[in-house]
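J.: the following comprises the amino acid sequence and a computationally predicted model.
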Amino acid sequence: MNKTKFLTQAAMIAAIYVVLVEVFKPFSYGIMQVRIAEVLTVMPYFTPAAVPGLTVGVIISNIIGPYGVLDIVVGSLATLIAAYFTYKMRKKILAPLPPIIVNAIIIGLMLYYIFLGSPDETPLLAIMGWVALGQTIVCYGLGYPFMLILDKYKNNIF
């Protein structure tokens, strides 16, 4: 893949991610989040450009988001790790799994830290479970069907 195509794909993925987070903002943050933009986390299965694209999209979204520097750094790192593992995944049915597992652990820990000491303090495993549930809804409920559609047109898109 040439540099121009790679950069164009990465930029488009980042832009679409940010737009989806903003359009669905009420669902994009919190302990129980169903971040619709995470549907794009399956794209590294098809193109390596999605790895930086998703990472930049998350950085921008988290700059705009409510949790500050911690989310910008930790959230972006979680996305980079998950996107890399999705890129390395060769079984299509398993491609949505890395964002679910990585976000459940890393974002779960981050949210636990953020909400630590709040009056309705939620246990760590419960937060991780809620993050995993939200990710599963998006990554398998929307992301896997999205993969099946992309698979039909991958030669024309990627």
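T.: The structure has been received and is ready for your questions. Numbering: from 1, shown residues only.

J.: CA only for contacts and neighbour counts going forward, please
T.: Noted.

J.: most centrally placed residue in the chain?
T.: In the chain, the residue lying closest to the centroid (Cα atoms, centre = their mean) is residue 38, at 4.1 Å.

J.: tell me who's in contact with it.
T.: Counting by Cα atoms under 8 Å, 6 or more residues apart in numbering, residue 38 touches 17, 135, 138, 139, 143.

J.: with residue 142 instead?
T.: residue 39 are the contacts of residue 142 under Cα under 8 Å, 6+ apart.

J.: mind redoing it with 10 Å?
T.: Residue 142 sits next to 36, 38, 39, 40, 42, 96, 136 when contact means Cα atoms under 10 Å, 6 or more residues apart in numbering.

J.: thought the fifth one was touching residue 86?
T.: By that I understand residue 42. Yes. Using Cα atoms under 10 Å, residue 42 is in contact with residue 86, at 6.8 Å.

J.: between these two, which contacts overlap?
T.: Residues touching both residue 42 and residue 86 (Cα under 10 Å, 6+ apart): 50, 92, 94, 95, 96, 97, 98, 99.

J.: how near is the residue nearest to the centre of the chain to residue 8?
T.: As judged by Cα to Cα, to the nearest Å, residue 38 and residue 8 stand 20 Å apart.

J.: another one to put next to it:
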Amino acid sequence: MQQNFTKKLVRTALIAAIYATLTLILAPISYGAVQFRVSEMLMLLAFINPVYITGLTIGCLIANILGGLGLLDIIFGTLATFLSALAMYQTSKLIKNRNLALIVASLWPTIFNGLIVGWVVSISASLPLLITMLQVGFGEFVVITIVGVPVFKLLEKTELKEIL
């Protein structure tokens, strides 16, 4: 029992650290109206196992505290990540066709972040709401669906599948 808890705790901390570090290292493209948060590819881990939801959420929280758009981003940007990860995991359970489920799951961050983070960026930077939502959603779609899904499928074919 203790070993299982320790394993989950380590995974959570590792994912949080990787997410936050990637976001901060790539800060120029991780924040703003047009953002390509490479760390968001890690969101696909929520498709595999709900234990990753906490690590992704904490990683996003840390990244938003250290480099985000202030309190709104800390609260609502983190909420968008949590809702996206939760929806991704639920999608993996609801849709039986794994490839279709992966594609559908990859769209949740586009939707949640496009709406929620787009709203935050619009308010924080005094930018037009609809355009900002579309820009944030576009960045999420590119990073997760266009780039992340193929990378995820490649990794599933390797020995890393056993680690995940």
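T.: Sure, I can see it. This one's a predicted model, so the numbers in the text were calculated from it and none came from an experiment.

J.: about what we covered before: now, of the shared contacts of residue 42 and residue 86 of structure 1, which are buried?
T.: Among those, those classed as buried by 16 or more other Cα atoms under 10 Å are 50, 92, 95, 96, 97, 98, 99.

J.: looking at those residues, which are in helices?
T.: Among these, the members falling in helices (DSSP state H) are 50, 97, 98, 99.

J.: which one of those sits closest to residue 31 of structure 1?
T.: Closest approach between these and residue 31 of structure 1, by Cα to Cα: residue 99, at 15.9 Å.

J.: counterpart of residue 48 of structure 2 in structure 1?
T.: Aligned by TM-score structural alignment, residue 48 of structure 2 pairs with residue 46 of structure 1.

J.: coming back round to it: in TSV: the ones in helices among the buried ones among the shared contacts of residue 42 and residue 86 of structure 1, plus distance to residue 153 of structure 1.
T.: Formatted as TSV, these follow (distance: Cα to Cα, whole Å):
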residue	distance to residue 153 of structure 1
50	16
97	22
98	23
99	23
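
J.: and the furthest pair within those residues?
T.: Of all pairs in those, the most separated under Cα to Cα is 50 and 97 at 15.9 Å.

J.: one step back: what's the most distant pair in the contacts of residue 38 of structure 1?
T.: Top of the distance list for the contacts of residue 38 of structure 1 (Cα to Cα): 17 and 135, 14.8 Å.

J.: between the two, which one's more packed in?
T.: residue 135 (29 against 26; other Cα atoms under 10 Å).

J.: and the helix or strand hosting that one, which stretch of structure 2?
T.: Using DSSP states H and E, residue 135 of structure 1 falls within helix 124-138. Counting by TM-score structural alignment, helix 124-138 of structure 1 pairs with residues 129-143 of structure 2.

J.: report the buried residues of that stretch.
T.: In stretch 129-143 of structure 2, counting by 16+ other Cα under 10 Å, buried: 129, 132-143.

J.: need these in CSV with distance to residue 93 of structure 2, can you?
T.: Compiled in CSV, the buried residues of stretch 129-143 of structure 2 are given as follows (distance: Cα to Cα, whole Å):
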residue, distance to residue 93 of structure 2
129, 33
132, 32
133, 28
134, 28
135, 30
136, 27
137, 24
138, 26
139, 26
140, 22
141, 22
142, 24
143, 23
